[in-house]
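Chemist: generate a structure from the sequence data that follows.
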Amino acid sequence: MTAIGCIDDSTVHSPDVSDSEDISEDTPSFDSQPISSASIDPQLTAANTKFAVKLFSQIYREQSDRNILISPASVAFALAMTYNGASGETQAAMARTLELQEMSIEEVNNAYEALKSTLENLDENVQLAIANALWANLGIDFNAKFLNDTQKFYQAEVTEIDFDRANAPATINNWVKQNTKGKIDSIIDRIPPDTILFLINAIYFKGDWSKPFEREATTEQTFTSINGNQKQHPLMSQTGDYQYLENKLFQGVSLPYGNGQFSFYIFLPKEDIKLSQVVDGLNDLSWETWMSEFILKPGSVRVPKFELEYEIVLNETLKTLGMKVVFDRDRANFSKIRTSPPNLAIDRVKHKTFIEVNEQGTEAAASTSVGVVATSAREIQEPFNMVVDRPFLCAIRENRTGTIVFMGSIVDP
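Modeler: This next block holds a predicted model:
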């Protein structure tokens, strides 16, 4: 076991928390070249898709009457780092929830390293930055392998600060703000007295449409919200050729960014179908089926402009999905984080997101915090018309790896 200050001094930081705004905006530089999707373990991409759809589906069951936006990728990165510290029953529960049962921890880490590099280097017209950090309480000894693995495979910045200082939350929040380009200004609102560690992920996405919407074509249209109320809302309008899917439940369209590696997917329930019926039919198998059935087709789309901020504490959701033990201070086993007493458990998993969709493109950001506490061939097609004027399901997906970066349901833009 090694004190945190002895782990690779080039990536261990001890900022002066007396002035949190003075933290450098520089991010660590790594000699990572783009990695082909062939080198990414397909087991991880499949696991991430399963986790993404069941995480969103569970949150929707809890909050179907409100706008929802999550970044499954952000939650997965944060929990994967934490997974490195788990043992026994705790590790097994996390593996089941994250759908990693068939992968060794070495395979998981290598796959996440490849995935991060791939996602960040696919399209020069799309900004996708994934940042990870481990914030450790001053003077705590941590397992050297745990720290080294988070640095090596997740390029996590490891920073030691005094959690007892009043402005320690501001120091951590400033890192989040910097790594989301100011779109999320805080993730930590309190530090419980027994907290020894925060594992945090931040994702920033900014993509211009491959074909921008003309501002002059945006008009006020009637949008009917989930409760049946109607309001006037700006809908962007465009015609062209799109990847399109229509079935008995919904119309679906894929709006590409940049060179087409990333797309914004919209699933609009049919007039006589509720959004809940679409979500009820959502699972990893149906999602992959939907993705395979999109075809290029001419048509017209009208899409709402909207801006949304969302936050959720994921404790109860993750417990429902099988991770109850990680929050149990009597049973949780994170002995790979710190091998000496006291025992450790997860106190809170907090998630925040932001998205803005307009004529130019989409800007989105997410942050996830895991707080660890001590316990003791094309044919001619008829044009389609798709007017998104009622609640809909949406996602930002990377099309090569299938990574769901964001997923949400908009019931009242």
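
Chemist: going forward, measure contacts and count neighbours with C-alpha atoms only.
Modeler: Noted.

Chemist: okay, how far is it across stretch 30-48, tip to tip?
Modeler: The first and final residues of stretch 30-48 sit 25 Å from each other (Cα to Cα, to the nearest Å).

Chemist: heading C-terminal from the longest strand belonging to the chain, find the next helix or strand.
Modeler: Counting residues, the longest strand found in the chain (DSSP state E) is strand 230-246. Following strand 230-246 in sequence order, the next helix or strand is strand 250-257 (DSSP states H and E).

Chemist: who are the packing partners of that following strand?
Modeler: strand 230-246, strand 262-269 (3 or more Cα pairs under 8 Å, 6 or more residues apart in numbering; DSSP states H and E).

Chemist: compare with the first, here's sequence two:
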Amino acid sequence: MKRALYLCLLLLGLQVQGERKSNLDNEQQQQKIPHSPEDHSHTEGENSAHVKIAPSNVDFAFRFYKQVREEAGNKNIFFSPLSISTAFAMLSLGARSNTLSQLHKGLAFNLTEMEEQEIHEGFQRVLQLLNDPHREVQLSMGNALFVDDRLKVLQKFSDDVTNFYYSEAISSNFQNSSKATKEINNYIETKTHGKIVDLLQSLGPGTVMVLVNYIFFKGYWETPFNELNTRDDDFWLNAKNSVKVKMMHQNKHFNIHRDEKFSCWVVEIPYKGNAVALFVLPDEGTMKQVEDALIKETVSNWMQSLEKRKIYLDLPKFSISAFYDIKSLLEKMGVTEVFSDQADLSGVAGKTGLTVSKAIHKAVVDVRENGTEAAAATVVELMLMSAGPASPPPLHIKFNRSFLMMIIDKTTLNILFMGKIVNPVAKED
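Modeler: You can find the predicted model right below:
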């Protein structure tokens, strides 16, 4: 009988409210993830675990973006690279031989530069930092492993998932598929505060394990947009066609950068706390050029070149979603064996012949006057075999055409979410 293993990864941010309310204390305590104050991260140095894995996670983010772009056509793009990296890093704990090597390479980890142990210690540290209750940006991340009584999970895999990823074990009866599906969906709905409902429609035949990972993000702009200044405006889909959007407006000092080489404006909008949103506006007709330039060195240069300057900023309110077949995308990125009959996942439950048969990802983002709401979900199923003179008025940067967006957590140095907004009012799923 075929056996299947699902991994489900969720990233979530709740709707931003006018006043900050913290009702997450109990949930964060339930996660039982050790943490240290946020500012400790600044003194850990370049050799700290999360700093070592950050370049690989950023590399993966941009590689994956470029793969998605090839198939997205003229649709919005939005996903959580940290979600996908974490899911497959966890899976790699049970991978062996060439399957493991392909996963490392696909996730942009070079074992000549760091040891395998350091990869998992890096994600362990990311979890600790994201779950720090002292942060002004509210973030929490956790994992759960739903295991059928029939599956004998190896003790080492169970210990490693618990140690590095703080996964809680939940016993389930997958022979009662509808009950198990409801149990998992209820867990996900609770952890995401009702933002992701009925993610799993059903469980495949022989499913014996489901792994759930979620991240909660709730960010408030350091300086909110005034709702009274939001007005209807045109957002141009191309040279001839436009749609009406609610355009937010601010007239203040922002960190900005003009990249003449790649013909784009970069605007950083800070959240309260140690996270920022980076908005990139290519000049007309230069989006592909900017996308091609997306590597960690380019973005690092943007971040280092930011200068505070007073501007007129127009940014649309938008709420978009996107859905991806991760299996197909990763196969095109060279991660093939884990999805085949040659997969070696013997570190999970011995020689049971598990293979990944399905991997999907869903992400949602909502940007408004007070801040940002973002959510994402990944499901993986495994089965058996230029500043001018000072005198002119402030520069006007108007995001009224396709632009890029990244939500960056400066504490862990990770890109939590990224995407391309082509049509702010499109309802894609």
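
Chemist: rewinding a little: any idea which of the helices and strands packed on strand 250-257 of the first structure gets closest to residue 170 of the first structure?
Modeler: For residue 170 of the first structure, the closest of those is strand 262-269, at 33.2 Å, according to Cα to Cα.

Chemist: identify the residue range in the second structure corresponding to that closest one.
Modeler: Aligned using TM-score structural alignment, strand 262-269 of the first structure spans residues 275-282 in the second structure.

Chemist: what about the matching stretch, how far off from the first structure?
Modeler: Relative to the matching residues in the first structure, stretch 275-282 of the second structure has an average distance of 0.8 Å after the fit, by mean Cα distance after the TM-score superposition for the first structure.

Chemist: how far off centre is that stretch?
Modeler: 15 Å (Cα atoms, centre = their mean, to the nearest Å).

Chemist: ok, which stretches of the first structure are helices?
Modeler: With helices called from DSSP state H, the first structure shows them at 42-63, 72-83, 88-98, 105-120, 144-154, 168-179, 275-280, 284-293, 315-318.

Chemist: the longest strand of the first structure vs the second structure - mean distance after superposition?
Modeler: So strand 230-246 of the first structure averages 0.9 Å relative to the second structure (mean Cα distance after the TM-score superposition for the first structure).

Chemist: list the buried ones in that strand?
Modeler: For strand 230-246 of the first structure, burial by neighbour count (16 or more other Cα atoms under 10 Å) applies to 233, 234, 235, 236, 237, 238, 242, 243, 244, 245, 246.

Chemist: what residues are up against the fourth one?
Modeler: Applying Cα atoms under 8 Å, 6 or more residues apart in numbering, one finds that residue 236 of the first structure lies in contact with 213-215, 217-219, 301-305, 358-359.

Chemist: with neighbour count and distance to residue 127 of the first structure added, can I get the residues you listed in TSV?
Modeler: Output for the contacts of residue 236 of the first structure, formatted as TSV (neighbours: other Cα atoms under 10 Å; distance: Cα to Cα, whole Å):
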residue	neighbour count	distance to residue 127 of the first structure
213	19	19
214	12	22
215	12	23
217	13	26
218	20	25
219	15	29
301	19	25
302	21	25
303	21	22
304	25	22
305	17	20
358	21	16
359	22	17
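
Chemist: of those, which belong to strands?
Modeler: Per DSSP E, strands hold the following members of the contacts of residue 236 of the first structure: 219, 301, 302, 303, 304.

Chemist: closest to residue 251 of the first structure among those?
Modeler: The shortest approach to residue 251 of the first structure among those belongs to residue 301, at 10.7 Å (Cα to Cα).

Chemist: aligned partner of that closest one in the second structure?
Modeler: By TM-score structural alignment, residue 301 of the first structure lines up with residue 313.

Chemist: so that match touches residue 281, yeah?
Modeler: No - using Cα atoms under 8 Å, residue 313 of the second structure makes no contact with residue 281, being 11.6 Å away.

Chemist: next one: the aligned residue in the first structure for residue 344 of the second structure from residue 342 of the first structure, what distance?
Modeler: Taking TM-score structural alignment, the alignment pairs residue 344 of the second structure with residue 333 from the first structure. Distance of residue 333 of the first structure to residue 342 of the first structure, given as Cα to Cα: 11 Å.

Chemist: looking at the two, which is more packed in?
Modeler: Each of residue 333 of the first structure and residue 342 has its neighbours counted (other Cα atoms under 10 Å); residue 333 has more, 23 against 11.

Chemist: would you confirm that residue 51 of the second structure contacts residue 413?
Modeler: Yes - contact criterion Cα under 8 Å: residue 51 of the second structure and residue 413 qualify, at 7.0 Å.

Chemist: what's the closest non-adjacent residue to residue 126 of the first structure?
Modeler: Of all residues not flanking residue 126 of the first structure in the chain, residue 207 sits nearest, at 4.5 Å (Cα to Cα, 6 or more residues apart in numbering).

Chemist: give the contact list for that neighbour.
Modeler: 125, 126, 127, 257, 258, 361, 362, 363 are the contacts of residue 207 of the first structure under Cα under 8 Å, 6+ apart.

Chemist: buried only: go through those for me.
Modeler: Buried members of the contacts of residue 207 of the first structure, counted by 16+ other Cα under 10 Å: 126, 127, 257, 258, 361, 362, 363.

Chemist: which non-adjacent residue is nearest the second one?
Modeler: With Cα to Cα, 6+ apart as the measure, residue 206 is the residue that lies nearest to residue 127 of the first structure, at 5.0 Å, once sequence neighbours are left out.

Chemist: one more: the last one?
Modeler: With sequence-adjacent residues excluded and distances taken as Cα to Cα, 6+ apart, residue 363 of the first structure is closest to residue 206, at 4.3 Å.

Chemist: and that neighbour? What does it align with in the second structure?
Modeler: Per TM-score structural alignment, the equivalent position to residue 206 of the first structure in the second structure is residue 218.

Chemist: can you tell me how far that match is from residue 249 of the second structure?
Modeler: Using Cα to Cα, one obtains 21 Å as the distance from residue 218 of the second structure to residue 249 of the second structure.

Chemist: just residue 287 of the second structure next, same as before
Modeler: 23 Å.

Chemist: residue 368 of the second structure too?
Modeler: Distance, residue 368 of the second structure to residue 249 of the second structure, using Cα to Cα: 11 Å.

Chemist: and stretch 216-225 of the first structure, which stretch of the second structure?
Modeler: Residue span in the second structure matched to stretch 216-225 of the first structure, by TM-score structural alignment: 228-237.
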